[in-house]
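> from the sequence below, what's the structure:
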Amino acid sequence: MTGVLILDDLVVVLRRYVAFPSIESLHAVALWVAHCHALDAFESTPRLAALSPEKGSGKTRLLEVLGLVVPDPLHAVNISPAALYRLVDDRQPTLLLDECDTYLGVNIAKQHEDLRGLINAGHRRGATVYRGEVHGKGVKVVEFPAFAACALAGIGDLPDTILDRSIVVAMKRRAPHEHVEPFRDRLARPGAEAIRDRLAHWAELNLEHLRSTYPEMPAGLTDRPADVWEPLLAIADTAGGHWPITAREAAVSLNTERAKRDPSLGVLLLTDCRTVFSERDVDRLSTHDLIDALLELDESPWSDIRGKELDARGLANRLRKYEVRPGDHRFDDAVKKGYRIEDFHDAWSRYLPAVADVADVALSQSRKRAESPEVHGEDELGDDLHSFQSEPHHHPRASSNGNGQQGQQAQPIERDNEGAAA
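Down below sits the predicted model:
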């Protein structure tokens, strides 16, 4: 019973009922489910954030399916912090929190600091939260452990403190050509729970190996993103087959998309300055020319910042906090105020880290596999799974083509104890 076959079967079940926005997000969710079963092996647990701009995008359906394959699921739409503290203390469940925008959204999170604190703290093993409880005539400080796996689903965005600890899946309303099968708990449960049990058994057998595994990160994944992806890459490396490559492709793709979600104006300015210097292919630009180029960029905000265009003073003030300052430089036959490309190098390297191309990641991992004689599993289903990128998912029976996540039911995949198709 190899890890690669179990993960491949899990992908089939997830894909059957949920229209994912990309093959990478599908693979990331499968790895996240697997890491929930091996939580004791890891120092941190990434939050899974399924977010969409509108309702009817499959977020709740995703949580319903996850409830069949994760260990000890706790599915809640509205729960008090006090209840959640005690449930995590008693059971360490896998939290599946729906409609999180109503209590953790950007504009309302300050009203639920206790809950947000638990979600943030629970990312790291050993983290605790402290609360005062009345005992008799006095108040006693009580310590609650916070470490627990957590998936969140909601509309819009979440506070940066949560997103920085999350794998973000940008769910979308299903297009007419995207087909899924109808989800009926009583029909889906037997096959899904069989995969859950196989996954739990595999995780138990590989727990010690996972504890000692330190996966290599793709270029661009450092600091917090590395913490987020380390457990999933460890799962992939232990499973073997196509999963080490597949996981790193997902990490690069989703981390790149995550970095693009509503950057601060300062980061956006650095990004746009890098674009201008790259397109102009010069080593310096006058302040006037740089501002003109920024104003010409499509969809840039620099022509209307609180009703005014970006000017020389505003540009200098915004760049100063990144230690980028204008100077007197020679341009043709005149000396003008401006910026050299080398003035930006340090800020670009710190705030706009280079992200490895997905193809580069796959090539690097393929070379390593070719050089290593050890293979953890068989790659029987890997090529078929990648057809997701070029072909819509069809099933032999009719399926729904309306909005939402409904379609026709198919029989679950079952495998014998050796992992072969029954």
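
> when you work out contacts or count neighbours from here on, use the C-alpha atoms and nothing else.
OK.

> quick one: distance of stretch 88-101 to the chain centre.
Stretch 88-101 has its C-alpha centroid displaced from the chain centroid by 18 Å (C-alpha atoms, centre = their mean, to the nearest Å).

> how about stretch 189-204?
The answer for stretch 189-204 is 23 Å, by C-alpha atoms, centre = their mean.

> again with stretch 98-113
With C-alpha atoms, centre = their mean, you get 19 Å for stretch 98-113.

> likewise for stretch 213-224?
14 Å.

> residues in contact with it: which ones?
When contacts are defined by C-alpha atoms under 8 Å, 6 or more residues apart in numbering, stretch 213-224 is touched by residues 164-165, 226, 230, 233-234, 237, 248, 252, 255, 353-356, 361.

> so which of these comes closest to residue 263?
Using C-alpha to C-alpha, residue 164 comes nearest to residue 263 of the contacts of stretch 213-224, at 12.3 Å.

> strands of this protein, residue ranges please.
47-52, 73-76, 94-97, 128-135, 138-145, 150-155, 166-170, 284-286, 327-331, 334-340 (DSSP state E).

> can you tell me how far the residue nearest to residue 31 when sequence neighbours are not counted sits from residue 214?
Spatially, and ignoring its direct neighbours in sequence, residue 31 is nearest to residue 232 (5.5 Å; C-alpha to C-alpha, 6 or more residues apart in numbering). Relative to residue 214, residue 232 is positioned 11 Å away (C-alpha to C-alpha, to the nearest Å).

> alongside the first, I'd like the structure of this one:
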Amino acid sequence: MTEPNIIDGAALLDEVEAFHRRFNVFPHESAYVAVVLWDAHAHLLDCFESTPRLAFLSPEPGSGKSRALEIVETLVPNPMAAVDASAAALFRSASGIDGKRPTILFDEIDTVFGPKAGDNEQLRGFINAGHRRNRPMFRCVGDGANQTVQAFHSYTAVAVAGLGYLPDTIRDRSVNIRMRRRARNEKIEPYRTRIHEKEGFALRDRLAAWAEQAAEHVTGAWPDMPEDITDRPADVWEPLLAVADAAGGDWPDRARAACTAMVTASKANDKGSLGVRLLTDLRDHVMVGIDRLPTVAILDRLNALDDAPWADLHGRPLDNRRLGKMLADYMTADNEPITSRNIKTGGSVLKGYYASDLLDAWDRYCPPPPESPLPPLPRTETLV
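Purely as a prediction, here's the structure:
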């Protein structure tokens, strides 16, 4: 009995990368590494506890998002285009069509989650739940009174492409690649489905064969994470680093360099939720060097900030009611909701906020403060 041919994983991933480079221009080298590892990880889903989403996003059309998804489609197992798929269809398909788990590919994801889209909480829930193994979604199945509760397992690989941004809960579970239009000096080979699809399929079949050989090395693996990569980013990158380690060659080093670069860039560009943005702006721009400030002064300063959403929040400036509601979601160090308190100033009493009440929330939720903070503003007494 002859031994099966051992496939060189590193050389195979090199070929997959070269295939992408023929037809895709990604914004940085790390993106090529991440996409290739994602292609390979889709063949090894049963080895992992979680699967990152892959997102090609851009601010404008014509940035190569759909083409990137099209190339991915040729390289992953059982691709399923899901532009018009309902949540119910996806629940059932993720459990396996003809015994095969699909790789779901969502183009034009902005039509699902963009500002003009309707309520798609079921789809959002499906994409989020399918990030981790053994997180089924429960639905009633049947007619009328003859209904039973059935668990739908949604663990499957998902790649998306679209304009704008994803909801926070999906973005945090994704490898996010911000696509851009090609510059005049950036050339790619025209993609012809009838010709090049077969080349992608051949690579896909070799990835599947390599995955069978690599599965025992990947299953249960705990790859060393780069320094400071923890929590959700670690969940996202762990399967990709495990694939790189199994492939060998220079892929382990390239994968960790890509992980560090992309996570660092994401943190630098991510202002977090609207609540975290509010806390951060209060700390870094509004209450610098101030121990208390009346609400009216806080609103004036927030609404005057450039490159901030407060002056046009859902069509109107931030007001004291909305400010109070947003801050009440966070707690003081004494585990009490942050609320306005009386501030004595200029012989009168105004409602406002104390920095001491915000310190714990600043520490827990905000990114590290700038190395060179803005000059302190005048004290409270001079601000009315």
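
> re earlier: comparing residue 232 and residue 214 of structure 1, which residue is more hemmed in?
residue 232 (28 against 12; other C-alpha atoms under 10 Å).

> ok, back up a step: got a markdown table for the strands of structure 1, with mean neighbour count too?
Below are the strands of structure 1 laid out as a markdown table (neighbours: other C-alpha atoms under 10 Å):
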| stretch | mean neighbour count |
| --- | --- |
| strand 47-52 | 25 |
| strand 73-76 | 18 |
| strand 94-97 | 23 |
| strand 128-135 | 12 |
| strand 138-145 | 13 |
| strand 150-155 | 24 |
| strand 166-170 | 24 |
| strand 284-286 | 21 |
| strand 327-331 | 14 |
| strand 334-340 | 16 |
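
> residue in structure 2 matching the residue nearest to residue 31 of structure 1?
Taking TM-score structural alignment, residue 232 of structure 1 has residue 240 as its aligned residue in structure 2.

> contact partners for its match?
Contacts of residue 240 of structure 2 (C-alpha under 8 Å, 6+ apart): 34, 37-38, 41, 255.

> translate residue 50 of structure 2 into the numbering of structure 1.
Using TM-score structural alignment, residue 50 of structure 2 sits opposite residue 44 in structure 1.

> correction: residue 151 of structure 2
Checking TM-score structural alignment: residue 151 of structure 2 goes with residue 143.

> so what's that match closest to, chain neighbours aside?
That would be residue 130: by C-alpha to C-alpha, 6+ apart, it lies 4.7 Å from residue 143 of structure 1.

> surely the one you found touches residue 141?
Yes: here residue 130 of structure 1 reaches residue 141: they are 6.5 Å apart, a contact under C-alpha atoms under 8 Å.

> measure the counterpart of residue 260 of structure 2 in structure 1 to residue 126 of structure 1 for me?
Alignment note (TM-score structural alignment): residue 260 of structure 2 maps to residue 252 of structure 1. Separation of residue 252 of structure 1 from residue 126 of structure 1 (C-alpha to C-alpha): 28 Å.

> for residue 361 of structure 1, same thing?
Taken as C-alpha to C-alpha, the span from residue 361 of structure 1 to residue 126 of structure 1 is 33 Å.

> what about these two, which has more around it?
Neighbour comparison, residue 361 of structure 1 and residue 126: the larger count goes to residue 361, with 21 against 12 (by other C-alpha under 10 Å).

> now the lengthiest helix in structure 2: which residue numbers in structure 1?
Assignment by DSSP state H gives helix 193-218 as the longest helix of structure 2. Counting by TM-score structural alignment, helix 193-218 of structure 2 pairs with residues 185-210 of structure 1.
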